[in-house]
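Visitor: dropping the sequence and predicted coords here.
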Amino acid sequence: MLSCSFVLPENSLLNQNYYSLFKGYRVDIIFYLVYYWFYSFAYFSSIYFSTPKHRFRRITIGTIILFLLMIPVFFTETIPLSVGYIFYSFLVSLIALGQVFTETTLYEYTSYFHSPKHINAIQIGKDIGGLILLLFFTIFNGTSASPFVHLSVNILITIVVMAVAIIYFLFFMSKKKYWDYYVNVLAVDDQSIISDKDINVTENNENNDENEENKDDLLKSKVDQKPEFSLPELKVQPETAAEIYLGIAKCLYQPIIACFGNYVTTATFFPAFLYKLTSNNPDLNNKQWFAIILMFIFFVFSLFGKILLREKYFLKVKPKLVYILIICRIIFIPLWILCVLPKVFKHDVFPVSFMIFFALSDGYCGSKLLPSKQP
């Protein structure tokens, strides 16, 4: 996007290298930037909304407001292209919204009944599924794939991941235990839900007063569960959606920006650098096997970064240190450039080593910024 307003001399080496590196991938880069921004904001804001109905409505309104604020960013080229970017960004924001809604509801329910191991299993399954899809399309697309092919792959992976979460969520909804949870925790203020489902939450107790007391204790214990970063609560109850999101942005701007910055740094590598890295072994460059190996390393060590959160030593890391680590991750951008142009790091050990630390920091920082009930 920014390259439209910054034009280098036509014959300069930097201009040729930059154009060669990012040619055909600008649409993909826009995808990641827009997607991760909406994902980060909606993810953090969703923890303040108690019921799925209110959560979905307010996140939708906030998403539309944020999208309208981003429209001027895209008017940097011709009108048809700008309109295409706007429409595409709106599609991406809706996908991110749907994924956030399903994941937060799923994790909230799973963490209520199961241990964190079950939540980690969901995250592992998503990583493995994304890895399989990426490997499949990378092998069959080859180097001649257009940016819109990569674009369709990104959208397809996101939709598949969201569909898996929805299926998993609907499976739990078929169990009576889910409705007990829904009435106790999510639908306490909505008496119509309780009457429509005609569920006796405490059917084993005969005293109604005791039932209400048990319900209040359950809600109190649920409210007392604070996120890992001790995110501040909204002291004033706003009335409009705009006031809600202004209050949330004021309280959560630090973790939102940090989460967004972490994933944007990761997005600079995919796909602009990934498909430009070459191996010293010509056989690995056939059908981009070297890119596939690097992608596999990323998924595996990103998963290890998430597992590190279960260790007591890493759980005690202060948020400020995580923010510093996220800022330090920017150093990977010039390192990747030096692996491609002018290729200072020529041996394969350099991109592999960079990828290991790149993935570890991505998995650890991304998961560390989430609330404690999230993986």
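Guide: Perfect, thanks for sending it.

Visitor: use CA for all of it now, contacts and neighbours both
Guide: Noted.

Visitor: buried set for whichever strand or helix holds Leu338?
Guide: According to DSSP states H and E, Leu338 maps onto helix 332-340. For helix 332-340, burial by neighbour count (16 or more other C-alpha atoms under 10 Å) applies to 332, 335-337, 339-340.

Visitor: what do you get for stretch 150-162?
Guide: For stretch 150-162, a neighbour-count test (16+ other C-alpha under 10 Å) marks 150-151, 153-154, 157-159, 161-162 as buried.

Visitor: and for stretch 70-87?
Guide: Across stretch 70-87, burial judged by 16+ other C-alpha under 10 Å covers 74-75, 82, 85-86.

Visitor: same check on stretch 318-337?
Guide: Result for stretch 318-337 [16+ other C-alpha under 10 Å]: buried residues 319, 322-323, 325-326, 329-330, 332, 335-337.

Visitor: would you format those residues as JSON lines with distance to Ser195 included?
Guide: Shown next, in JSON lines, are the buried residues of stretch 318-337 (distance: C-alpha to C-alpha, whole Å):
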{"residue": "Pro319", "distance to Ser195": "44"}
{"residue": "Val322", "distance to Ser195": "46"}
{"residue": "Tyr323", "distance to Ser195": "47"}
{"residue": "Leu325", "distance to Ser195": "50"}
{"residue": "Ile326", "distance to Ser195": "48"}
{"residue": "Arg329", "distance to Ser195": "52"}
{"residue": "Ile330", "distance to Ser195": "54"}
{"residue": "Phe332", "distance to Ser195": "56"}
{"residue": "Leu335", "distance to Ser195": "61"}
{"residue": "Trp336", "distance to Ser195": "59"}
{"residue": "Ile337", "distance to Ser195": "61"}
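
Visitor: which one among those gets closest to Leu294?
Guide: Set against Leu294, the nearest of the buried residues of stretch 318-337 by C-alpha to C-alpha is Trp336 (12.5 Å).

Visitor: state the distance from the nearest residue to that closest one once chain neighbours are set aside to Val300.
Guide: Computed as C-alpha to C-alpha, 6 or more residues apart in numbering, the closest residue to Trp336 that is not its neighbour in sequence is Phe273, at 6.9 Å. Here the distance between Phe273 and Val300 works out to 19 Å (C-alpha to C-alpha, to the nearest Å).

Visitor: second structure follows, compare the two:
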Amino acid sequence: MAESKGNVVYACFVILGLGTLLPWNFFITAQSYWDYKFREVPADNETISSTERTSLQTLYVPMQVCFSQIPNFVFLFINSLYSDRIPQRIRLLTSLTLMIIFFAITTALTQVNTDTWQTGFFIITIIIIFLINSSGAIFQGGLFGVAGLFPERFMTAVMSGQAIGGVFASAARIISLSVGAADAISAFIYFMIAVVVMILTICCYIFMSKTEFFRHYANRQAHEKNNAELVEKLHTETQEEGSILAGYFEIFKEIWPLGLSVTGVFFFTLAAYPVLCVKILSTAENNSWANVYFQPVATFLLFNTGDWIGRVLGGLILWPRRGSKLLYVLVASRVIFIPLFLLCNHSESSSIPSVFAHDAWYIFFMLLFSLSNGYCSSLAMTYGPKMVSENKAEKASSMMASMLGLGLLLGGVSSFAFGLIS
């Protein structure tokens, strides 16, 4: 019976993980929609023949990266510091509710003609990106904190759910391409699905939090935490404000190798994906594959599928074992994918030679790249909370999430430099 309840809670953690990244994956997948919204609008009886991108189209991607990754890291870090100040339930439900509201606004705007006020729409979009990622960081940090209280496989459930979100979004993009749906209609469908998934996520969390299995682990952690606080009060009568940071660094000293590992995993990933990958061209003679499906399938769908498989395998195999330096070697070795992708087939104007021109090379590199991303990140996130005592597990998990956010931020920033090189 307990095992059955554990499986139900495990499924809820998968859906909660899905809810953390699926909305943002749809936001990125709808890139053609944003290009449409910020296109050059022709005057009456006028045809535009220029293929050059507008200033808003060019500005959108770097602004999206900036106003998504910076608040994501900042709020993950704040959450790791003060996670014990605000009840977990309030943090998760409030942040999810805010995400639903912001996505509902984004969904409604797909049906609004913004051609006459593109600059205003651009500003509103960037503000929404900032707010969605701020709320999402609070939710993600809180979710990792909760998962850290449970056995190792439950952290894998969250990681797997996140990867499934990427697979789902990539598959939706390919389907929309195959049916020839208009950009605005595709975006409306994407965002509506995201809203529905987030509503489902709230329902799953509320249901899960009422189960005996969930309460067993949550209450056990609370009991350990209260005991630790009682012991501490025997030694000190007052608690200085600086003790927050002191406690933070005490935990950091125990988990920093794994924290830096997850930072490294996502730094190398974001440095190459998608900025280098989307510039790689197919050498296939089939025009439909080369011009329409190559990037959606060989880049986005393959990466997200490999990432998901890697995360699942990481939770099942758990090798290298916790504390083994081999894991750090595997993480560091992922830097090799940056030059490998640079040497794949780019446009003729690129100054870098196309050593690995055939599509098969790129697909092979992408498969290894995605599998290693999922596998290494899953191991690091799973081992991190287990390096500390149970009363510190939630905070350690939140800290690991903030290190993950740091990797995304640093990788996103470095991607601009690698993008210029290619």
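Guide: Okay, I see it. Predicted model, so just to flag it, every value in this text is computed and none were measured.

Visitor: who touches the helix holding Leu338 of the first structure?
Guide: The contact list for helix 332-340 of the first structure (C-alpha atoms under 8 Å, 6 or more residues apart in numbering) reads 265, 268-269, 273, 276-277, 343-346, 350-351, 354, 358.

Visitor: next one: stretch 180-193 of the first structure
Guide: Residues from elsewhere that reach stretch 180-193 of the first structure (C-alpha under 8 Å, 6+ apart): 50-52, 109, 194, 199, 201, 215, 218-219, 222.

Visitor: ok, now how distant is Leu404 of the second structure from Ile90 of the second structure?
Guide: 23 Å.

Visitor: of those two, which one has the most company?
Guide: The neighbour comparison of Leu404 of the second structure against Ile90 (other C-alpha atoms under 10 Å) goes to Leu404, with 27 against 11.

Visitor: contacts only, for the residue lying closest to that one once chain neighbours are set aside.
Guide: With sequence-adjacent residues excluded and distances taken as C-alpha to C-alpha, 6+ apart, Leu404 of the second structure is closest to Thr263, at 5.1 Å. Contacts for Thr263 of the second structure (C-alpha under 8 Å, 6+ apart) come out as 403-408.

Visitor: Ile95 of the first structure too?
Guide: For Ile95 of the first structure, the contacting residues are 158-159, by C-alpha under 8 Å, 6+ apart.

Visitor: go again using 7 Å as the cut-off
Guide: Contact analysis of Ile95 of the first structure by C-alpha atoms under 7 Å, 6 or more residues apart in numbering lists nothing.

Visitor: and if you look at Cys204 of the second structure?
Guide: Cys12.

Visitor: please pull up the equivalent of it in the first structure.
Guide: In the first structure, the residue equivalent to Cys204 of the second structure is Tyr168, according to TM-score structural alignment.

Visitor: excluding sequence neighbours, find me the nearest residue to the residue nearest to the spatial centre of the second structure.
Guide: The central residue of the second structure, meaning the one whose C-alpha is nearest the mean C-alpha position (C-alpha atoms, centre = their mean), is Leu21 at 5.2 Å. Using C-alpha to C-alpha, 6+ apart and skipping the chain neighbours, the partner closest in space to Leu21 of the second structure is Gln162 (5.5 Å).

Visitor: how far away is that neighbour from Ala396 of the second structure?
Guide: With C-alpha to C-alpha as the criterion, Gln162 of the second structure and Ala396 of the second structure are 20 Å apart.

Visitor: not counting its neighbours along the chain, what's nearest Phe369 of the second structure?
Guide: Phe337 (6.8 Å).

Visitor: so what does that neighbour match up with in the first structure?
Guide: Correspondence of Phe337 of the second structure to the first structure, assessed by TM-score structural alignment: Phe332.

Visitor: do the same with Val61 of the second structure
Guide: Val61 of the second structure maps onto Tyr25 of the first structure when the alignment is built from TM-score structural alignment.

Visitor: and the nearest residue to that match once chain neighbours are set aside, how many neighbours does it have?
Guide: Excluding its sequence neighbours, the residue lying closest to Tyr25 of the first structure (C-alpha to C-alpha, 6+ apart) is Pro147, at 5.6 Å. By other C-alpha under 10 Å, the residues close to Pro147 of the first structure number 16.

Visitor: and Pro147 of the first structure, what does it touch?
Guide: Listed by C-alpha under 7 Å, 6+ apart, the contact partners of Pro147 of the first structure are 24-25, 27-28.

Visitor: one more time with 10 Å, if that's ok
Guide: 23-28, 153, 271 (C-alpha atoms under 10 Å, 6 or more residues apart in numbering).
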